[in-house]
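**Q** Pasting a predicted model and its sequence here:
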Amino acid sequence: MNAIRFFSGLCALTFSSLVIAQGRLPTIPPEQYTPEQKQAVQDFETVRKAALRGPFQPLLHSPQVMTLMRSTGDYLRYKSAIGTTLSELVILVVAREWTQDYEWMVHQPIAVEVGIKASITDAIAQGRRPQGMSDDEEIVYDFSTELHKNKHVSDHTFARAEKRFGKQGVVDLTAINAYYTSLAMQMNAAEYQVPKDAKRLQRFPR
């Protein structure tokens, strides 16, 4: 709940005063919504208690996909078996892997607020393995980075995750990686922009 309150406050203080560059899939003005888009936005605002923002703006060009993604995120973001603190660590790993500035801009402050050390987030931003992680953070970090970089998870890493979080936790951990990867892909494809004064992740050679 602390993460949810912090995120809501961040949105209220920050996103209301920022103009996000439009990119390839411009934000649709409310007066131009189709009936399906209008319903999708209404459902979003009812469930999330916030205005439509971030990846859901370009996703609204396909309102059915947007609604399905929002619904999936309702569980994975707030109710997963690994908890909201560790899920923030996963999101940062995904944001770094995809060099997704918006995901990083939103979730790095939340991660620190809910208990992830700033030194850990700094290391991830720099592409380094963090030092001083807790056992749970190490399990989640190793599982996520292996999944992204190797397209596979080793038996040792899988066994540690299953022992700690159970089978549901392993499924949820994988799904959080997949969900935020999908959002990152949508924003990267749309060239969704952060504000000009926002800190951007370092670009690494591919």
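**A** Alright, I've got the coordinates.

**Q** From here on, just use CA atoms for contacts and neighbour counts.
**A** Fine.

**Q** Tell me the gap between stretch 146-162 and the middle of its chain.
**A** 20 Å (C-alpha atoms, centre = their mean, to the nearest Å).

**Q** no wait, stretch 111-124
**A** In terms of C-alpha atoms, centre = their mean, the centre of stretch 111-124 is found 15 Å from the chain centre.

**Q** What separation do you get for residue 87 and residue 108?
**A** Separation of residue 87 from residue 108 (C-alpha to C-alpha, to the nearest Å) stands at 12 Å.

**Q** Of the two, give the one with the bigger neighbour count.
**A** The neighbour count for residue 87 versus residue 108, taken as other C-alpha atoms under 10 Å, is higher for residue 87 (24 against 21).

**Q** these two touch, right, the more buried one and residue 79?
**A** No. Residue 87 is not in contact with residue 79 according to C-alpha atoms under 8 Å; the separation is 9.8 Å.

**Q** Name the residues of the helix ranked longest in the chain that come out as buried.
**A** Longest helix in the chain by number of residues, with DSSP state H as the criterion: helix 155-190. Across helix 155-190, burial judged by 16 or more other C-alpha atoms under 10 Å covers 157-162, 165, 169-170, 172-181, 183-184, 186-188, 190.

**Q** Please apply the same query to stretch 75-90.
**A** For stretch 75-90, by 16+ other C-alpha under 10 Å, it's 76-78, 80-90.

**Q** Nearest to residue 27 among the residues you listed?
**A** For the buried residues of stretch 75-90, the residue nearest residue 27 by C-alpha to C-alpha is residue 77; the value is 23.3 Å.

**Q** Helix or strand: which one has the closest one?
**A** Using DSSP states H and E, residue 77 sits in helix 63-78.

**Q** same deal with residue 140?
**A** Short version, using DSSP H and E: residue 140 is in helix 135-150.

**Q** centre of the chain versus that helix, how much separation?
**A** Centroid displacement of helix 135-150 relative to its chain, using C-alpha atoms, centre = their mean, is 16 Å.

**Q** here comes the other one, which I'd like you to weigh against the first:
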Amino acid sequence: MSRYPPIPQDAQTPEQQRVEAGARKILARVPDHVQLTGPSGALLGPYSSLPYTPDLITPWMNLATAIDTQPGLSAKEKELSTLATLSEYNAPYILYAHSAVALEAGLSRTQIDDAKSGRTPAGLTDTEAAVYVLALEMARSRGPIPDRVFGPAVDVLGREKVARIAHVVGGFGYVALLATLAAKVGVEVVKD
């Protein structure tokens, strides 16, 4: 059971009623078989705690959508950045959902497993490998990125793409925190 049970529909404010619709919009690129709600009806992942902070729902949804739809990163690059970030967090539902998205973006199951384990997947282009290495360093360091990583990343990716990757890493760190706050370990986590 979620630590944040669903608020009954008739007790929700208009803002709270937007959470599920907003979650479904954000998850539009997630394969249909990925579950949005658990057995209790509670939204899974970062969405279950959002109704408890109604003043942050719209800004959070706007930020999540902006990060997810930003130009300049391919679907595969976004998922490599996401999986690199999630390799540093214990967020089972988010890993479950983004493993499915990564598969649809063109990564193999082996590449996904490597990325989730903090290993640069084999078979990536030089650009894709640079994206993964940079995102992993950002997620691990939680501080200034060393010049030995930043310089080569800028050489391969350019400053704009490096900044865009930082938004993905920061955004999914936020998502992982909300998801782990809301779920008890091992409860309402859906397996592949």
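**A** That came in fine, so what should we check first? If you're wondering where the values come from, they're calculated on a predicted model, not measured in any experiment.

**Q** in the second structure, what residues pair with the helix holding residue 77 of the first structure?
**A** Taking TM-score structural alignment as the measure, the second structure aligns residues 54-69 with helix 63-78 of the first structure.

**Q** With the first structure overlaid, report how far the matching stretch is off on average.
**A** Following superposition, stretch 54-69 of the second structure is found to deviate from the first structure by 1.5 Å on average (mean C-alpha distance after the TM-score superposition for the first structure).

**Q** Stretch 169-177 of the second structure now?
**A** Stretch 169-177 of the second structure sits 0.5 Å off on average (mean C-alpha distance after the TM-score superposition for the first structure).

**Q** so residue 100 of the first structure makes contact with residue 183?
**A** No. The pair residue 100 of the first structure / residue 183 is not scored as a contact, 9.3 Å apart, by C-alpha under 8 Å.

**Q** which residue is nearest the centroid of the second structure?
**A** The residue lying closest to the centre of the second structure (C-alpha atoms, centre = their mean) is residue 172, at 4.1 Å.

**Q** Contacts only, for residue 92 of the first structure.
**A** Counting by C-alpha atoms under 8 Å, 6 or more residues apart in numbering, residue 92 of the first structure makes contact with 103-104, 107-108, 121, 124.

**Q** Reformat those residues as JSON lines; add distance to residue 71 of the first structure and secondary structure.
**A** Formatted as JSON lines, the contacts of residue 92 of the first structure follow (distance: C-alpha to C-alpha, whole Å; DSSP: H, G, I helix; E, B strand; the rest coil):
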{"residue": "103", "distance to residue 71 of the first structure": "18", "secondary structure": "helix"}
{"residue": "104", "distance to residue 71 of the first structure": "21", "secondary structure": "helix"}
{"residue": "107", "distance to residue 71 of the first structure": "19", "secondary structure": "helix"}
{"residue": "108", "distance to residue 71 of the first structure": "23", "secondary structure": "helix"}
{"residue": "121", "distance to residue 71 of the first structure": "27", "secondary structure": "helix"}
{"residue": "124", "distance to residue 71 of the first structure": "28", "secondary structure": "helix"}
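
**Q** which residue lines up with residue 179 of the second structure in the first structure?
**A** Checking TM-score structural alignment: residue 179 of the second structure goes with residue 187.

**Q** Could you do residue 112 of the second structure as well?
**A** Match for residue 112 of the second structure (TM-score structural alignment): residue 121.

**Q** State the number of residues packed around its match.
**A** Residue 121 of the first structure: 23 surrounding residues under other C-alpha under 10 Å.

**Q** show me what contacts residue 65 of the first structure?
**A** Applying C-alpha under 8 Å, 6+ apart, the residues near residue 65 of the first structure are residue 59.

**Q** Next, work out how far apart residue 170 of the second structure and residue 138 of the second structure are.
**A** Applying C-alpha to C-alpha to residue 170 of the second structure and residue 138 of the second structure gives a distance of 9 Å.

**Q** What of residue 10 of the second structure?
**A** For residue 10 of the second structure, the distance to residue 138 of the second structure - C-alpha to C-alpha - is 43 Å.

**Q** Looking at the two, which one has more neighbours?
**A** residue 138 (23 against 7).

**Q** In contact with that one: list those residues for me.
**A** By C-alpha under 8 Å, 6+ apart, the contact set of residue 138 of the second structure is 85, 145, 166, 169.

**Q** so residue 172 of the first structure sits right up against residue 83, yeah?
**A** No. Counting by C-alpha under 8 Å, residue 172 of the first structure sits too far from residue 83 to count as a contact (9.8 Å).

**Q** For residue 169 of the first structure, which non-adjacent residue is spatially closest?
**A** residue 81 (4.9 Å; C-alpha to C-alpha, 6 or more residues apart in numbering).

**Q** so which strand or helix has the one you found?
**A** Per DSSP H and E, there is no helix or strand for residue 81 of the first structure.
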